[in-house]
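Chemist: Here is the input, now give the coordinates:
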Amino acid sequence: MLDDFLIRAALAGIGLSLATGPLGAFVLWRRMAYFGDATAHAAILGVALSFAFTAPVYAGTLATALAMALAVTALARRGHAMDAALGVLAHTALAAGLLAASFIAGLRVDLSAYLFGDILSVTRSDIFVIWAGGACVAGLLLWRWQALLTATVNEELAQAAGIRPDRERLVLTLALALTVAVAIKIVGALLIASMLVIPAAAARGFARSPEVMAALATLAGVLATLGGLFASLRFDTPAGPSIVAAAAVLFALSLTRARSRRGG
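Modeler: Next comes the predicted model:
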């Protein structure tokens, strides 16, 4: 019989995969991996501010991640190089969060849990938040699926079809901020981008359509969660990094299959 905390951890990881699967596909298609990384780094500032103002951590991380995403988007619209804006804001927000935490008197929370995740400590209320957030992200992407795909493939074609590419970018920005807020306790700020990118990259070699890729990316996230938790229990390794490592194994297997298909 599995321990109760392992069941909670598995449920949390599966709920997160509902969001990271389809969203990760768009992150790859739009080459937004660094954008997701920067948004996740900013979440640490949100954690520190949440403790400073005794606010819920999920609310603080969501607000800060959303502010970061909107700030980067605004800078890009004004002609600033996207990679430079992401680099400056991401590392500044991460440093500011760690510095802010050092000034909070009586803070007894180890921020490393929010940097690298602590999925084994999730509570039943955390599971509710994670599943609600994952369902909201999945529902939002499903609702805007065709418009998002069209805007991703060709923005001029999207405009001709009456679709506003800037609105679809905002949808992805909102989805990314919500995913970061949900994921920070599971895999941590430093590993969130990995769970967005690696399962989707593993699924790409097997997919025949965008919809299949999104579904397979979700499945890969679930398998990585279960495999990482098993490895963590078996080898006494940190759960968050173990989940990411399991996802990397799935990606390596996908590369092997792709090479065998080309050879055949």
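Chemist: contacts, neighbours, all on C-alpha from now
Modeler: OK.
Chemist: which residues sit in contact with Trp29?
Modeler: Thr152 (C-alpha atoms under 8 Å, 6 or more residues apart in numbering).
Chemist: Please generate a structure for the following sequence too, so the two can be compared:
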Amino acid sequence: MDPLGSFLVRAALAGVGVALAAAPLGCVVAWRRMAFFGDATAHAAILGVAGALTLAVAPVWGALLAALAMGAGVAWLSERGWAADTALAVLSHGALAVGLVAISLVGVRVDPEAVLLGDVLAVSRGDLAVIWGGAAVVGALLWWRWDRILVATLGDDLARASGVDPDRERAALTLALAVVIAVGIEVVGALLIAALMVVPAAAARPWAGTPERMVAVAMGIGATAALAGLWGSWAWDVPTGPAMVCAATGAFAASAAWDRLRG
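Modeler: Sure thing, here's the model as predicted:
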């Protein structure tokens, strides 16, 4: 019996794979206060999906290139005097609008709801390989540069004094963020992939004595939320991607309540 023959098994593995890749990156994003950057990058990925469909290539490659282009665009505008939040807002909403228009114009029939909210129940074996391969790449990148990323997170001046190039670490973080968004769009969609990064990290914060512990707890919360959301989707016939984020949000609410109770 083929364990991957069931679409529910494939969906569970896809959700867990994205959650495990997104959680540690979400911790770094939260520490650096870059949550809006994650949203902007995900919105840009919609335009990349439209371009990939037009060129008849895998959507994941279009999403990856568009996400990287968003990071480069924000850096370029910031270097020329634009406030980072203004640049993010303009590029984020502009890319979202242009991407949705482009999807409606491509010759291939595409369901915009699947791009925005994901369609994890349609994940194939090939999609699983891409998702877990992307998760492995992100994990290896963070493992390799973990100490440098932590130092750069504390401040650019401290990083330079420690021999760390903060611009290089930002580039590595942008690359990891682009990979997670590219492989996660099919699971929770472009509108919610940033939430699957940030919400488990926020839920893990009250339980974290060290950065590494926060990452471990966030990964556990993210994987549990993915499975709980899949179960809720099956039980109540609701969209799976939003159900996963709802489960993660419930974990955050419980964590925040417990943290308040214990003072």
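Chemist: TM-score for the pair, please.
Modeler: Once superposed, chain against chain, the TM-score is 0.96 (TM-score structural alignment, normalised by the length of structure 2); 261 aligned residues with a C-alpha RMSD of 1.4 Å.
Chemist: ok, Leu86 of structure 1 touching Thr73?
Modeler: No. Judged on C-alpha atoms under 8 Å, Leu86 of structure 1 makes no contact with Thr73 at a distance of 9.6 Å.
Chemist: Those two: which is more packed in?
Modeler: Shown here are Leu86 of structure 1 and Thr73; by other C-alpha atoms under 10 Å, Leu86 has more neighbours (24 against 20).
Chemist: how about that one, what's its match in structure 2?
Modeler: Aligned counterpart of Leu86 of structure 1 in structure 2: Leu88 (TM-score structural alignment).
Chemist: and its match, what is it in contact with?
Modeler: Counting by C-alpha under 8 Å, 6+ apart, the residues that Leu88 of structure 2 touches are 36-37, 40, 74.
Chemist: between the residues you listed, which is closest to Val138 of structure 2?
Modeler: Phe37 (17.4 Å; C-alpha to C-alpha).
Chemist: Ser233 of structure 2 versus that closest one, what's the distance?
Modeler: 29 Å (C-alpha to C-alpha, to the nearest Å).
Chemist: Settle it for me: which of these two has more neighbours?
Modeler: Per other C-alpha under 10 Å, whichever of Phe37 of structure 2 and Ser233 has more neighbours is Phe37, with 23 against 17.
Chemist: Go ahead and confirm Ala96 of structure 1 touches Ala43.
Modeler: No. Taking contacts as C-alpha under 8 Å, Ala96 of structure 1 lies outside contact range of Ala43: 10.7 Å.
Chemist: Spatially, and excluding backbone neighbours, which residue is closest to Ala203 of structure 2.
Modeler: Distances taken as C-alpha to C-alpha, 6 or more residues apart in numbering put Phe252 closest to Ala203 of structure 2, at 4.1 Å, once the chain neighbours are dropped.
Chemist: In structure 1, what stretch matches the helix or strand encompassing that neighbour?
Modeler: Element membership for Phe252 of structure 2 (DSSP states H and E) is helix 240-261. Per TM-score structural alignment, the counterpart of helix 240-261 of structure 2 in structure 1 is residues 239-260.
Chemist: What lines up with Gly227 of structure 1 in structure 2?
Modeler: Gly227 of structure 1 maps onto Ala228 in structure 2, by TM-score structural alignment.
Chemist: how about the helices in structure 2?
Modeler: Assigned by DSSP state H, the helices in structure 2 fall at 7-31, 35-54, 59-79, 84-105, 112-117, 125-154, 156-161, 166-188, 193-204, 211-236, 240-261.
Chemist: Can you say which of those is packed in most?
Modeler: helix 193-204 (a mean of 28; mean count of other C-alpha atoms under 10 Å).
Chemist: mean distance, that one to its aligned residues in structure 1?
Modeler: In the superposition against structure 1, helix 193-204 of structure 2 averages 0.5 Å from its aligned positions (mean C-alpha distance after the TM-score superposition for structure 1).
Chemist: And the contacts of that helix?
Modeler: If you take C-alpha under 8 Å, 6+ apart as the criterion, helix 193-204 of structure 2 is touched by 19, 22-27, 29-30, 35, 38-39, 42, 181, 184-185, 214-215, 217-219, 221-222, 244-245, 248-249, 251-253, 255-256.
Chemist: Lovely, talk soon.
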